[in-house]
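Colleague: After the sequence you'll find the predicted model.
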Amino acid sequence: LYNVRYCRSAVMPVTMKPEKEEEEEESLILLFTSYANELDAIYDKRDRILKASQEITVSSKRVICLLHRCVNENEENGWKIFQQAVEKLKSLANDQFKTVAFELKDEYCDQYEKYYSNGLQEYIEAWSFLNFLQYKKLITLFEIRQLLQYEFCENGNIHLRKINISYFDYVMGVADLAGELMRYAVVSSNSDIVSVNNIYNFLVTIYRCMELSNLKRRKRFVRKEKEFLESI
């Protein structure tokens, strides 16, 4: 009797899950798997955009350093430097920025804007510096947007892909220009006082325009505006 009772207690009853419950579990697993894949795709896209932005930042800084050499060059060599700078900046537009533009295909751009914002602002600063040295004027937001839009053919139709450039990013890029022009003016002051006065008047005009903007409530802008005024 003991053996019989022992054997009976050792055997655990096997409970079978209802078929409906198994189907629900499978659907949940599939759902969470799709969520995981979607998140992985978002993170991968973010990393590619960040990498492109970092390359843009580094290359734009190199262009700015190249442009500072103009101060000690004659007119002919100065224009050669301008041409090199234009080629480098257009190369960024046709390579890294184009990568970003096509990464954002059919995407909500604002979701990724912060990942390329730093590179974009540095790029705007480089173009602004070049444009002032060449033409003594400020490159416009419209001109920057024109540089960063791309045509492509799909199903026999021509489409346009472009980088989303906010007014805030444009102003922040232009605001960084003050530091570069201040350094340029310091070096130029020994030989070209007219250029120094032109730089001063140019920066004052930009500052007055910044004062009229509606960005006062943004902390990053307030800090940048203060640095701009210190450069003047």
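Modeller: Received, thanks.

Colleague: Every contact and neighbour count from this point should use C-alpha atoms.
Modeller: OK.

Colleague: immediately after the longest helix along the chain, which helix or strand?
Modeller: Longest helix in the chain by number of residues (criterion: DSSP state H): helix 19-68. Reading on from helix 19-68 to the C-terminus, the next helix or strand found by DSSP states H and E is helix 75-94.

Colleague: so how far is the very next helix or strand once past that next one from its chain's centroid?
Modeller: Downstream of helix 75-94, the first helix or strand assigned by DSSP H and E is helix 96-103. Helix 96-103 sits 10 Å away from the centroid of its parent chain (Cα atoms, centre = their mean, to the nearest Å).

Colleague: Remind me what helix 96-103 packs against, helices and strands.
Modeller: In terms of contacts (3 or more Cα pairs under 8 Å, 6 or more residues apart in numbering; DSSP states H and E), helix 96-103 is packed against helix 19-68, strand 157-162.

Colleague: and the shortest one with helix 96-103, angle?
Modeller: Going back to what we said before, that points to strand 157-162. Angle, strand 157-162 to helix 96-103, by axes from the mean of the first three to the mean of the last three Cα atoms, to 10 degrees: 120 degrees.

Colleague: Give me the contacts around strand 157-162.
Modeller: Ala101, Phe102, Lys105, Arg145, Leu148, Gln149, Tyr150, Glu151, Phe152, Cys153 (Cα atoms under 8 Å, 6 or more residues apart in numbering).

Colleague: Mind putting the residues you listed into JSON lines with neighbour count, secondary structure and distance to Thr33?
Modeller: As requested, these are exported to JSON lines (neighbours: other Cα atoms under 10 Å; DSSP: H, G, I helix; E, B strand; the rest coil; distance: Cα to Cα, whole Å):
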{"residue": "Ala101", "neighbour count": "19", "secondary structure": "helix", "distance to Thr33": "28"}
{"residue": "Phe102", "neighbour count": "14", "secondary structure": "helix", "distance to Thr33": "26"}
{"residue": "Lys105", "neighbour count": "11", "secondary structure": "coil", "distance to Thr33": "24"}
{"residue": "Arg145", "neighbour count": "15", "secondary structure": "helix", "distance to Thr33": "39"}
{"residue": "Leu148", "neighbour count": "19", "secondary structure": "coil", "distance to Thr33": "36"}
{"residue": "Gln149", "neighbour count": "17", "secondary structure": "strand", "distance to Thr33": "36"}
{"residue": "Tyr150", "neighbour count": "17", "secondary structure": "strand", "distance to Thr33": "35"}
{"residue": "Glu151", "neighbour count": "10", "secondary structure": "strand", "distance to Thr33": "36"}
{"residue": "Phe152", "neighbour count": "10", "secondary structure": "strand", "distance to Thr33": "34"}
{"residue": "Cys153", "neighbour count": "9", "secondary structure": "strand", "distance to Thr33": "34"}
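
Colleague: adding another structure so you can compare the two:
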Amino acid sequence: NDKRERLVKASRDITINSKKVIFQVHRVNKNNKDEVLEKAEKDLLNVTNQYIARLVKELQGTDFWKLRRAYSPGVASFKTYDLQFFRPQAGKLLTLAEINTHLLQLSDPSLEPFQINVLDYLLGLADLTGELMRLAIGRISDGELEYAEKICQFVRDIYRELTLIVPHMDDNFEMKKKMETMLQSVVKIENACFSVHVRGSEYMPLLGSSEPNFSFLGVTDFEL
């Protein structure tokens, strides 16, 4: 129906614009950190006020859980890219209660508010680990191994905690698939960090470059 179509479109708009924010975050380095994060936070606020607010308006005062499959991808994407998630050095995440409190501020107090459920929160958290994996690889490429190791520990902790929760969830098919992908992200970060420790700084440029590089063979070029 029309409402479902509007929700699907709103969800897509949230996903597209949230991805733009994360692309900015992946550009962060020790020289531009404050500038990049400041712009990303402003853009994220715009996503909240323009797109999330529209979704909340559509869903408040309704049996929104019946329409979950229409809006869930956008909600998961937005929570993945919330910049509060991208501060592993702080060692904490936004809680579900904090997120829903924020959504209340976008709602009409005279109507039943739209709230995110546990499953959508965990799906967003699972997607976050994939983005953190990409961020960690990028930091290693720029020589920031210590920062990448903090991300690695952060992602490892998330995965470990979720392995205790997911088996007890009633509707856990989606999360089981996410857990497999999450484990791959953990392994990729661990392998990248380990490779740098073993092979040293010569490994770092190779991670962030698509150009052929044969320095690990002891030569600057190699004729195939």
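Modeller: Great, that's in hand. What you are looking at is a predicted structure, and each value in this text was computed from that prediction instead of being measured.

Colleague: So for structure 1, the centremost residue is which one?
Modeller: Tyr116 (2.2 Å; Cα atoms, centre = their mean).

Colleague: Hmm, Ser53 and it touching each other?
Modeller: Yes: using Cα atoms under 8 Å, Tyr116 of structure 1 is in contact with Ser53, at 5.0 Å.

Colleague: Overlap of the contact sets of these two?
Modeller: Taking Cα under 8 Å, 6+ apart as the criterion, Tyr116 of structure 1 and Ser53 do not both touch any residue.

Colleague: contacting residues for Val174 of structure 1?
Modeller: Residues in contact with Val174 of structure 1 (Cα under 8 Å, 6+ apart) are Gln121, Ile124, Glu125, Ser128.

Colleague: Would you check which pair of those lies furthest apart?
Modeller: By the measure Cα to Cα, Gln121 and Ser128 form the most distant pair in the contacts of Val174 of structure 1, at 10.4 Å.

Colleague: my guess is Tyr81 of structure 2 meets Ile22, correct?
Modeller: Yes: between Tyr81 of structure 2 and Ile22 there is a contact under Cα under 8 Å: 6.0 Å.

Colleague: Tell me which of these two has more neighbours.
Modeller: Neighbours per residue (other Cα atoms under 10 Å) separate Tyr81 of structure 2 from Ile22, with Tyr81 holding more: 26 against 20.

Colleague: separation between that one and Ser110 of structure 2?
Modeller: From Tyr81 of structure 2 across to Ser110 of structure 2, the span is 30 Å (Cα to Cα, to the nearest Å).

Colleague: what's the answer for Glu5 of structure 2, then?
Modeller: To Ser110 of structure 2, Glu5 of structure 2 is 25 Å away according to Cα to Cα.

Colleague: Who has more neighbours out of those two?
Modeller: Legend: neighbour count by other Cα under 10 Å for Glu5 of structure 2 and Ser110, higher for Glu5 (12 against 8).

Colleague: OK, contacts around the residue nearest to the centre of structure 1?
Modeller: Ile49, Leu50, Ala52, Ser53.

Colleague: aligned partner of the third one in structure 2?
Modeller: Ala52 of structure 1 maps onto Ala10 of structure 2 when the alignment is built from TM-score structural alignment.

Colleague: That match reaches Arg54, doesn't it?
Modeller: Yes: the criterion here is Cα under 8 Å, and Ala10 of structure 2 meets it with Arg54 at 7.3 Å.

Colleague: any chance of the contacts of Tyr116 of structure 1 in TSV, with distance to Ser34 of structure 1 too?
Modeller: As requested, these are exported to TSV (distance: Cα to Cα, whole Å):
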residue	distance to Ser34 of structure 1
Ile49	23
Leu50	24
Ala52	27
Ser53	29
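
Colleague: Which of those residues sits closest to Asn214 of structure 1?
Modeller: If you rank the contacts of Tyr116 of structure 1 by distance to Asn214 of structure 1 using Cα to Cα, Ser53 comes first, at 26.6 Å.

Colleague: Could you pull up the residues touching the closest one?
Modeller: Applying Cα under 8 Å, 6+ apart, we find Ser53 of structure 1 in contact with Gln96, Tyr115, Tyr116, Ser117, Asn118, Gly119, Leu120.

Colleague: cool, and Tyr167 of structure 1?
Modeller: When contacts are counted by Cα under 8 Å, 6+ apart, Tyr167 of structure 1 touches Leu141.

Colleague: How much space separates the aligned partner of it in structure 2 from Val75 of structure 2?
Modeller: Per TM-score structural alignment, the equivalent position to Tyr167 of structure 1 in structure 2 is Val118. Distance of Val118 of structure 2 to Val75 of structure 2, computed by Cα to Cα: 12 Å.

Colleague: again, but for Ser11 of structure 2
Modeller: Separation of Ser11 of structure 2 from Val75 of structure 2 (Cα to Cα) stands at 7 Å.

Colleague: same thing with Val196 of structure 2?
Modeller: To Val75 of structure 2, Val196 of structure 2 is 36 Å away according to Cα to Cα.

Colleague: between those two, who's got more neighbours?
Modeller: Val75 (24 against 17).

Colleague: My read is that that one contacts Asn117, right?
Modeller: No: checked against Cα under 8 Å, the pair Val75 of structure 2 and Asn117 is beyond contact range at 10.4 Å.

Colleague: May I see the buried residues of the longest helix along structure 2?
Modeller: As assigned by DSSP H, the longest helix anywhere in structure 2 is helix 173-199. Under the neighbour-count criterion of 16 or more other Cα atoms under 10 Å, helix 173-199 of structure 2 has 175, 178-179, 182-183, 185-186, 188-190, 192-193, 196 buried.

Colleague: between the residues you listed, which is closest to Asn17 of structure 2?
Modeller: Distances from Asn17 of structure 2 to the buried residues of helix 173-199 of structure 2, taken as Cα to Cα, are shortest for Lys178 (22.3 Å).

Colleague: Pull the contacting residues for the corresponding residue of structure 1 for the closest one.
Modeller: Mapped onto structure 1 by TM-score structural alignment, Lys178 of structure 2 lines up with Lys224. Lys224 of structure 1 makes contacts with Met172, Ala175, Asp176, as judged by Cα under 8 Å, 6+ apart.
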